[in-house]
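In: just to be clear, the model below is a prediction. Sequence and coordinates:
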Amino acid sequence: MLNRRQLITSLALSATVLALPAPGLAQPAPTTRIVVPFAAGGPIDVTARILAEAVKGTLGTVIVENRPGAGGNIGVGAVAKAAPDGLTLGIATTASHGINPWLFSKLPYDPAKDFAAVTQMLRVPNVLVMNADAAQRLNINSLADLITYAKANPAKLNYGSGGTGSAGHLAGEMFKNQAGIFALHIPYNGGNPAQLGLLSGQVDFNFDNLATAAPNIRSGKLKALAVTTTQRAAAMPDVPAISDTLPGFEIDTWWGLVVPAGTPVETVRKLNAAFTEALRSPEVKARFATLMAEPAPSTPEQFDAFMARERTKYERVVKLSGAKVD
């Protein structure tokens, strides 16, 4: 018979053997996370969750982690400091990788050096909208009409945005510069208050996200004069592009996937293949369409070059606007 010490030793060895993986059995894949630098429920969060679900057959479990704050800087900074093992991806946006480097005096990351691009996810057109009653009263039916009115009536127009340095503010400054007009900027505390200000007639026009503005455009409360992409938006093909009137005008909302710098190239390629395949799938395209979003899968090199061009563009626009956040 076994004595007490032998019995304990035997049980411990048995437990160790049971804890070891059986030979030939695959180990569960590690969990991949996508860090969204904004709160849950917004379009960036929603599209990240759509993609996380779409790639689970290829990458295994993919979770979305929301790290909001400081205009996206907190979440993006966390991605920059994460291990470069391909298990942490972040969402790079117009703000974090285009505008913020010039808007903020100090950032917790370097957009050019701290990340490796994976793929662009999508582009969402912005749209120049007027209060429909104001447009009718001023007899403005097109972008050319708005420019003509502004030149004939200097300092009589104003426009709203979600805040100083926001995409809507910068689009307005870029428009004023290229059109050679003046309109007073009225900053609101967020996109929703800015839209309410437009609907109530406090301001004359805004540059808004097409997905946000679409319900009020369709109801007739807002008049869409032009979209800010170089081509017409598939969701509203009857609305012309600003570039039809002001050649070269292009300013829209985009976001995509990045990983920490130093992530192995073969890992980046694997992630790119999984996410671009998902972005091209009919199911993902259909779900993005409900948000007025157009999938924009790309190679890592294409997305990296695109973000570099955006930084160059926004450096000029932010300086033009005079916006600064310390």
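Out: That came through fine.

In: please make it C-alpha for all contacts and neighbour counts, starting now.
Out: OK.

In: give me the most central residue, the chain.
Out: residue 255 (3.5 Å; C-alpha atoms, centre = their mean).

In: that one against residue 93, yeah?
Out: Yes. Residue 255 is within contact range of residue 93, at 4.2 Å (criterion: C-alpha atoms under 8 Å).

In: structure two is appended below for comparative analysis:
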Amino acid sequence: MSRDARIAAPRRSLLAAAGVALLARPALAQARPIQLVVPFAAGGGTDIVARHFANAASRFGTTMVVMPMPGGGGARGSRYVLDAAADGNTLLFGTMGSNVLTPMMNDVGFQPDSFAPVAIIAATTHVFCVAGTSPIQTMTDLLAAARRRSVSYSSAGVGSVGHVLMEVFARRTNTEFLHVPYTGSAGALAAVLGGHVDMTLPTTGSALPSIRDGQIRPLAVTAANRSVEAPDIPTTREAGVDVLVANWRGILAPPGTPAATRSALTDLSRRIVADPEFVRQASHAEGEPPIFVDGDGFGRQIAAEMAEYRDVIATMRRT
């Protein structure tokens, strides 16, 4: 996963460059609406950003229909797109979790590099959270607690970003945590709110409502810079732990999609990321502004993440 800098550092310059490119151009040619498959449940963070993306596409003359298709940590929806016709009419709104970590953790019928990368359009960070009533106030308190007793944490499932992130965190801090997997991020967050586990690692955007009403306490955000939506939360580096995570959300096409079709989709994605309304909506949903990385850069990002997490995933617990 990227060190956060690989994705997020060029955010402002990318947006500026994309804004210059926002000129009148013909819409993407299409005989029918594009199916934009989200490999997670409706209403989650990925689904919300995908719907904002589809709405923005319509402002550029392209019709997209968002299709939530949860199951298997993102594998079900991904396989659906993998087997679809390579004509640009079926696309995957994937994430690092569904399309890098899941296939590296399990035999799901595809590999991280099985798809044709079109563009990264957003990258969400995660935040270490405890209940608002927890005695744990800081990352230092969290580490001290883990060295005294068993500290539990919830995740969106085995092999999810939160699960892998905690494995990396535990190894770098020489600590151990009890993993309690759920079937999605909503259940993982509810487990902390209900007092069933000590902590969780939701995406920053999904955690903000509960942070703002005091139900959960943020300890640190996994980014090089503080969130624009929650500037009071320290970064992991400021908290003394070098764990950076930027979980991308990107457009992937079936293998064999023609270069001209991919190029048109990449261009559309670039214009959407520069669209002021999409920037506003995505920033509110993610806790961070959207970003743009083209297909070539996206491919390099996937290759870098495969190399970075290969050893960790090969030796981590599957529970």
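Out: Structure's in. What do you need? Note that the structure is predicted; figures quoted are calculated from it, not measured.

In: returning to what we had before: who touches the residue mapped onto the residue nearest to the centre of the first structure from the second structure in this structure?
Out: Aligned by TM-score structural alignment, residue 255 of the first structure pairs with residue 249 of the second structure. By C-alpha atoms under 8 Å, 6 or more residues apart in numbering, the contact list for residue 249 of the second structure reads 46, 93-96, 120-124.

In: what residues of the helix or strand harbouring the residue nearest to the centre of the first structure count as buried?
Out: Element membership of residue 255 of the first structure [criterion: DSSP states H and E] is strand 253-260. Within strand 253-260 of the first structure, the residues scored as buried using 16 or more other C-alpha atoms under 10 Å are 253-260.

In: count the residues that sit near the residue lying closest to the match of residue 255 of the first structure once chain neighbours are set aside.
Out: Closest residue in space to residue 249 of the second structure, ignoring its immediate chain neighbours: residue 95 at 4.5 Å, by C-alpha to C-alpha, 6 or more residues apart in numbering. Counted with other C-alpha atoms under 10 Å, residues neighbouring residue 95 of the second structure total 26.

In: against residue 81 of the second structure, how distant is residue 95 of the second structure?
Out: Plainly put, residue 95 of the second structure is 14 Å away from residue 81 of the second structure if you go by C-alpha to C-alpha, to the nearest Å.

In: map residue 46 of the second structure onto the first structure.
Out: Looking across to the first structure (by TM-score structural alignment), residue 46 of the second structure lines up with residue 44.

In: ok, now which ones touch that match?
Out: Contact analysis of residue 44 of the first structure by C-alpha under 8 Å, 6+ apart lists 36, 38, 255.

In: go through the residues you listed and flag the ones preserved in the second structure.
Out: Counting by both residues aligned by TM-score structural alignment, their matches' C-alpha atoms under 8 Å, the second structure reproduces these contacts from the contacts of residue 44 of the first structure: 36, 38, 255.

In: using a markdown table, lay out the residues you listed together with distance to residue 310 of the first structure.
Out: Shown next, in a markdown table, are those (distance: C-alpha to C-alpha, whole Å):
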| residue | distance to residue 310 of the first structure |
| --- | --- |
| 36 | 20 |
| 38 | 20 |
| 255 | 12 |
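
In: which one of these is nearest to residue 106 of the first structure?
Out: Closest to residue 106 of the first structure out of these is residue 38 (19.2 Å), distances taken as C-alpha to C-alpha.

In: how about the secondary structure of the closest one?
Out: Here residue 38 of the first structure is recorded as coil under DSSP: H, G, I helix; E, B strand; the rest coil.

In: and the closest residue in space to it that isn't next to it in sequence, how far from residue 35 of the first structure?
Out: Closest residue to residue 38 of the first structure apart from its sequence neighbours, by C-alpha to C-alpha, 6+ apart: residue 68 at 4.0 Å. Taking C-alpha to C-alpha as the measure, residue 68 of the first structure falls 9 Å from residue 35 of the first structure.

In: what's in contact with the helix or strand harbouring residue 78 of the second structure?
Out: Taking DSSP H and E as the definition, residue 78 of the second structure sits inside helix 75-82. Here helix 75-82 of the second structure makes contact (C-alpha under 8 Å, 6+ apart) with 37-40, 68-71, 90-92, 94, 98-99, 102-103, 108-110, 114-115, 253-255.

In: try 10 Å this time
Out: Here helix 75-82 of the second structure makes contact (C-alpha atoms under 10 Å, 6 or more residues apart in numbering) with 35-40, 67-72, 89-94, 98-99, 102-103, 106-110, 114-116, 252-255.

In: now do the helices in the stretch 151-300 of the first structure.
Out: 167-179, 191-199, 210-218, 265-279, 282-289, 300-321 (DSSP state H, counting those that start in this stretch).

In: could these go into a markdown table alongside mean neighbour count and distance to residue 49 of the first structure?
Out: Output for the helices of the stretch 151-300 of the first structure, formatted as a markdown table (neighbours: other C-alpha atoms under 10 Å; distance: least, C-alpha to C-alpha, whole Å):
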| stretch | mean neighbour count | distance to residue 49 of the first structure |
| --- | --- | --- |
| helix 167-179 | 22 | 24 |
| helix 191-199 | 20 | 22 |
| helix 210-218 | 18 | 18 |
| helix 265-279 | 18 | 12 |
| helix 282-289 | 15 | 11 |
| helix 300-321 | 17 | 21 |
